[in-house]
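Participant: When you get a sec, could you give me coordinates for this:
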Amino acid sequence: MNERMTEAGVATPFAKVPAVTLAFWITKIAATTLGETGGDAVTMSWLGETTSAADGMGYLIGTVLFAAVFAVAVWVQIRATRFRPALYWFAIIASTTVGTTLADYVTRSLGIGYAGGSALLLAMVLGVLWRWKRALGTVSVESVGEPASEGFYWLTIMASQTLGTALGDWVADTAGLGYTGAMLIFGGALAIVAVLHFRSKLSRTLLFWAAFILTRPLGAVVGDFLDKPVESGGLALSRFAATVALLVFIAGCVMFFPQRAAAKAH
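Facilitator: Predicted structure coming up:
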């Protein structure tokens, strides 16, 4: 049984998601960055969406491939009887890659654009959170341990990862701030959320989801900064090399940073 003993000798059950620590946020940002470079490596470098022959189908094919991986990862995660760090972070990485390709398909292949895509995806995230709250009474990560809450949790994550990709591209490209400017915007927003966490009485659940959503556009613009051409403001690194390097870094985080499950709320 997935539980621990308190000092009073009372069994406290664990959730099937990690405790929210500094290590969690470092790993999460790295995973979102990998999602950007990995998704682009498949759709742009492999399937040719940056070539003159691009027809938009590369984004759709990439989305189908990564969605299948994500679905399997979540299915295994839900069937697991306890928190397993490697499995959890694999599912997170799968969600970031499918979020990248899906956002690109919606905003580029379907022609909705970054603003329209961001608005649509924000509505989706808020809708899932609202339905989760209505169905189970809470959207706190400490409640995630049963199939119903896990289903809502992973659906929210996938939607937020997709939103973050579109939002990051919108700020960096359409708003004209560039990758470094967008990094400062989203990094600053995360810093504000962190200050509110320590200095205010705002809902910790609200602040968690705000930070969780903001890490995705931050990772998206960092990923773009790494692999986009120099003339576009990037470093022009190999998408595949950047993806492998980030994967090694994340593996190191999972291996060497303390990984413990969040305690369920009572």
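Participant: make it CA atoms for all contacts and neighbour counts henceforth
Facilitator: Noted.
Participant: List the contacts of stretch 2-18.
Facilitator: The contact list for stretch 2-18 (CA atoms under 8 Å, 6 or more residues apart in numbering) reads 24, 81-85, 88, 141-145, 259-264.
Participant: count of residues packed around Leu34?
Facilitator: 30 (other CA atoms under 10 Å).
Participant: Surely it is within a helix?
Facilitator: Yes. Judged by DSSP: H, G, I helix; E, B strand; the rest coil, Leu34 forms part of a helix.
Participant: so it makes contact with Leu247?
Facilitator: Yes. Counting by CA atoms under 8 Å, Leu247 is a contact partner of Leu34 at 7.0 Å.
Participant: What segments of this protein are helices?
Facilitator: Listed in chain order, the helices of the chain (DSSP state H) span 22-40, 57-79, 85-104, 113-136, 147-169, 178-199, 204-227, 239-256.
Participant: out of those helices, nearest to Gly48?
Facilitator: Of all the helices of the chain, helix 57-79 sits nearest to Gly48, with 6.8 Å by CA to CA.
Participant: Report all helices and strands that that closest one contacts.
Facilitator: helix 85-104, helix 147-169 (3 or more CA pairs under 8 Å, 6 or more residues apart in numbering; DSSP states H and E).
Participant: The ones you listed into TSV, with extra columns for distance to Thr215 and mean neighbour count?
Facilitator: Conversion of the helices and strands packed on helix 57-79 to TSV gives the following (distance: least, CA to CA, whole Å; neighbours: other CA atoms under 10 Å):
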stretch	distance to Thr215	mean neighbour count
helix 85-104	11	26
helix 147-169	8	24
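Participant: could I get those helices as CSV with distance to Met255?
Facilitator: What follows is the helices and strands packed on helix 57-79, written out as CSV (distance: least, CA to CA, whole Å):
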stretch, distance to Met255
helix 85-104, 9
helix 147-169, 23
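Participant: quick one: which of these is nearest Ile213?
Facilitator: Nearest to Ile213 among those is helix 147-169 (5.6 Å), distances taken as CA to CA.
Participant: what's the angle from the closest one to helix 178-199?
Facilitator: 140 degrees (axes from the mean of the first three to the mean of the last three CA atoms, to 10 degrees).
Participant: another one to check against the first:
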Amino acid sequence: MSDPSCQGRRMTTQTQEPTAPSRARQMLNKVPEVTAYFWLIKVMATTIGETAADYLNDNLGLGLTVTTGVMSVLLVIALVAQFRCRRYVPAVYWVTVVLISVVGTLITDNLTDNLGVSLWVTTTVFAVALVAVFALWHRQERTLSIHSIVTTRREAFYWLAILVTFALGTAAGDLTAEQLNLGYAPSVGLFAAAIAVVALAHYRFGLSAVTAFWVAYVLTRPLGASMGDLLSQARADGGLGLGTFVTSGVFLAAILGLVTYLTVTRRDATEARRPGAVEAP
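Facilitator: Prediction:
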């Protein structure tokens, strides 16, 4: 029997279409609580975004264009399923995040590798695009809080912002790697330290939760990519030599285990907030 939380949104037998406020009341928050589980799965998803894209493109020889097309179709299917849900469903949500991670990576790769757009340009363009998405989102909804993803329009803004953060994180991470010429392990340390600075600024110096969340969200993309490269690339190139297939498989298995746990326990569900849970922006 299918999960009723991921069926159509109409809950009433009346023929009249519910008003916008009533539709909003019928939807619980569509995203998870920001806990250690959230950040752990998110970093692993970004790692898969890097390694899975490389595996499909290079190892299987699909090429950027075919890989982008296939993954984009899968992402659209996942988004349709996510939008049909009335509440946060861990499996649907995190499948969507993994796929949007891969597609966000491929967007930047297509611009730089296929079209020859410089990383300076792509980083700048995606940064401006993200600011524009946030500005429009806030103008329409008067909030950027992920605690209030309870309408279709807010969810559309949310996923658009997520896609742009992945594309921006890919471009900024590649640009940093080229300019600083760091190894894989130092890159992991650099971006982990940057996230720690953001956390410190939030908890000790009053940086707003919204700003801290989204800056950290962008930074986890190059962090995850650097981790993926460190694990998958050859030892001669500074990696651990696991390969993209093994790295992707290990992280997918870890995500599957955590998502299964969260599905059973609902420990990250915002509609049943636990005492002491971290307040999301």
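Participant: I'd like to know the TM-score of the two chains after superposition.
Facilitator: Here the TM-score for the pair of chains, by TM-score structural alignment, normalised by the length of structure 1, is 0.87; 248 aligned residues with a CA RMSD of 2.2 Å.
Participant: re earlier: are any of the contacts of stretch 2-18 of structure 1 buried, and which?
Facilitator: 24, 82-85, 88, 141-145, 259-264 (16 or more other CA atoms under 10 Å).
Participant: With Pro90 of structure 2 as the reference, measure out to the equivalent of Ala23 of structure 1 over in structure 2.
Facilitator: Alignment note: Ala23 of structure 1 maps to Tyr37 in structure 2; criterion TM-score structural alignment. The gap separating Tyr37 of structure 2 from Pro90 of structure 2 is 11 Å, by CA to CA, to the nearest Å.
Participant: residue closest to the middle of structure 2?
Facilitator: Nearest to the mean C-alpha position of structure 2, by CA atoms, centre = their mean, lies Val97 at 4.6 Å.
Participant: Need the counterpart of it in structure 1.
Facilitator: Per TM-score structural alignment, Val97 of structure 2 is aligned with Ile92.
Participant: need the contact list for that match.
Facilitator: Ile92 of structure 1 neighbours (CA under 8 Å, 6+ apart): Ala31.
Participant: what's the closest non-adjacent residue to Leu252 of structure 2?
Facilitator: Among residues not flanking Leu252 of structure 2 along the chain, Ile48 sits closest, at 7.4 Å (CA to CA, 6 or more residues apart in numbering).
Participant: mind listing what the one you found touches?
Facilitator: Val98, Ser101, Val102, Gly224, Ala225, Gly228, Thr247, Ser248, Phe251, Leu252.
Participant: Please name the residues that touch the aligned partner of Gly241 of structure 2 in structure 1.
Facilitator: In structure 1, Gly241 of structure 2 lines up with Ala236, judged by TM-score structural alignment. Neighbour list for Ala236 of structure 1: Phe225, Leu226, Asp227, Lys228, Pro229, Val230 [criterion: CA under 8 Å, 6+ apart].
Participant: PyMOL command to pick out the buried ones of those residues?
Facilitator: With 16+ other CA under 10 Å as the burial test, the buried ones among the contacts of Ala236 of structure 1 are selected in PyMOL as follows:
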select buried, resi 225+226+227+228
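Participant: Tabulate the contacts of Ala236 of structure 1 (a markdown table), appending distance to Asp173 of structure 1.
Facilitator: Output for the contacts of Ala236 of structure 1, formatted as a markdown table (distance: CA to CA, whole Å):
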| residue | distance to Asp173 of structure 1 |
| --- | --- |
| Phe225 | 12 |
| Leu226 | 15 |
| Asp227 | 15 |
| Lys228 | 12 |
| Pro229 | 14 |
| Val230 | 15 |
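Participant: Which single one of the contacts of Ala236 of structure 1 is nearest to Phe208 of structure 1?
Facilitator: Phe208 of structure 1 has its nearest neighbour among the contacts of Ala236 of structure 1 in Phe225, at 25.8 Å by CA to CA.
Participant: so what corresponds to the closest one in structure 2?
Facilitator: That one, Phe225 of structure 1, aligns with Leu230 by TM-score structural alignment.
Participant: out of everything not next to it in sequence, what's closest to its match?
Facilitator: Per CA to CA, 6+ apart, closest to Leu230 of structure 2 is Gly239, 4.4 Å.
Participant: Relative to Thr247 of structure 2, how far out is that neighbour?
Facilitator: 12 Å.
Participant: hang on, the earlier thing: look up how far Ala194 of structure 2 lies from the match of Phe225 of structure 1.
Facilitator: Taking CA to CA, one finds Leu230 of structure 2 at 18 Å from Ala194 of structure 2.
Participant: same question, Leu175 of structure 2
Facilitator: In terms of CA to CA, Leu175 of structure 2 sits 16 Å off from Ala194 of structure 2.
Participant: rewinding a little: quick one: what's aligned to the residue nearest to Leu252 of structure 2 in structure 1?
Facilitator: Using TM-score structural alignment, Ile48 of structure 2 pairs with Leu34 in structure 1.
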